[in-house]
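Chemist: Quick one: sequence plus predicted model below, questions after.
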Amino acid sequence: MIELNKDNFDTETSTGLVIVDFWGESCGRCMELMPSVHELEKTYGDKVKFCSLNIAGQRRLAMAQKVMGLPSFLIFKDGERKEHLSGEDLDIDQIEQAIKSYLV
């Protein structure tokens, strides 16, 4: 999983299908989802670039992407933001379905 920051965010999300996991160490739901997200990377990593962004120290970047709550996942296709998944009730199946919808 590629760690994003303000210096590489635009470059890493500019081509192909990219999912960005916005997380924080104090977000319990983020930490619960993380192992499952890594499993998705093993399954879809040849078709989707998986990135993560720890909002600690990156709050301005998160706000610029309109990420106001955690957990949040953004899906980009060729640099264009396509979808924003977020909320305490977000589960791994919803994330996987969103990924699959862009692989058709």
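Modeler: Good, I have the coordinates.

Chemist: C-alpha from now on. contacts and neighbour counts both.
Modeler: Noted.

Chemist: so who does residue 48 touch?
Modeler: 16-19, 41 (CA atoms under 8 Å, 6 or more residues apart in numbering).

Chemist: Check it against this one:
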Amino acid sequence: MATFAEMINSDKPVLVDFFATWCGPCRTMEPILKNLKSDLGEAATIIKVDVDKNPAAAMAYQVQGVPTLILFKNGKALWRQSGVVQAKELEQMIRAHS
């Protein structure tokens, strides 16, 4: 399996969902991200990072609240937002960076 660094260095957009199992808004994001994945198909990769299991990754990107979504392409963070974001908004943002 690819490392986190390898995954975010992709030349296609990679949306990372920093989440926690105890977080209510994170559970709200789950179906939104599932729908987004089916809408985007292979246009982007969506990965979830549990901040409790991966504190180093969360610290590296100064993730202070969950959920925090960060869009990477070629290893660079192009966009980030904390809180629940609707699928249409995410899709437009990802397509703009494709």
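Modeler: Perfect, I can see it now. Just so it is clear, the structure is predicted and the values come from calculations on it, not from any experiment.

Chemist: And the TM-score between these chains?
Modeler: Scored against TM-score structural alignment, normalised by the length of the second structure, the superposed chains reach a TM-score of 0.86; 96 aligned residues with a CA RMSD of 1.8 Å.

Chemist: Just the ones of the contacts of residue 48 of the first structure in strands?
Modeler: 17-19 (DSSP state E).

Chemist: And the lengthiest helix in the first structure, what's buried?
Modeler: Ranked by residue count, the top helix of the first structure under DSSP state H comes out as helix 28-44. By 16 or more other CA atoms under 10 Å, the buried positions in helix 28-44 of the first structure come out as 29-30, 33-34, 36-37, 40-41, 44.

Chemist: Nearest to residue 59 of the first structure among the ones in strands among the contacts of residue 48 of the first structure?
Modeler: Nearest to residue 59 of the first structure, judged by CA to CA, of these is residue 19 at 18.2 Å.

Chemist: Quick check: the gap between the closest one and residue 84 of the first structure.
Modeler: Remark: distance between residue 19 of the first structure and residue 84 of the first structure (CA to CA, to the nearest Å) = 10 Å.

Chemist: Can you pull the residues that touch both of those two?
Modeler: 73-75.

Chemist: Counting neighbours, what do you get for the equivalent of residue 77 of the second structure over in the first structure?
Modeler: Counting by TM-score structural alignment, residue 77 of the second structure corresponds to residue 81 in the first structure. By other CA atoms under 10 Å, the residues close to residue 81 of the first structure number 15.

Chemist: among the contacts of residue 48 of the first structure, which ones are buried?
Modeler: Judged by 16+ other CA under 10 Å, buried ones among these: 17-19, 41.

Chemist: could you dump the contacts of residue 48 of the first structure to CSV with distance to residue 97 of the first structure?
Modeler: Shown next, in CSV, are those (distance: CA to CA, whole Å):
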residue, distance to residue 97 of the first structure
16, 18
17, 14
18, 14
19, 13
41, 14
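
Chemist: closest to residue 54 of the first structure among those residues?
Modeler: residue 19 (13.9 Å).

Chemist: So what does the closest one match up with in the second structure?
Modeler: So, by TM-score structural alignment, residue 19 of the first structure is matched to residue 15.

Chemist: quick one: the nearest residue to residue 77 of the first structure once chain neighbours are set aside and residue 41 of the first structure, what's the gap?
Modeler: Spatial nearest neighbour of residue 77 of the first structure, excluding adjacent residues (CA to CA, 6 or more residues apart in numbering): residue 17 at 4.5 Å. Distance of residue 17 of the first structure to residue 41 of the first structure, given as CA to CA: 12 Å.

Chemist: Thanks a lot, see you next time.
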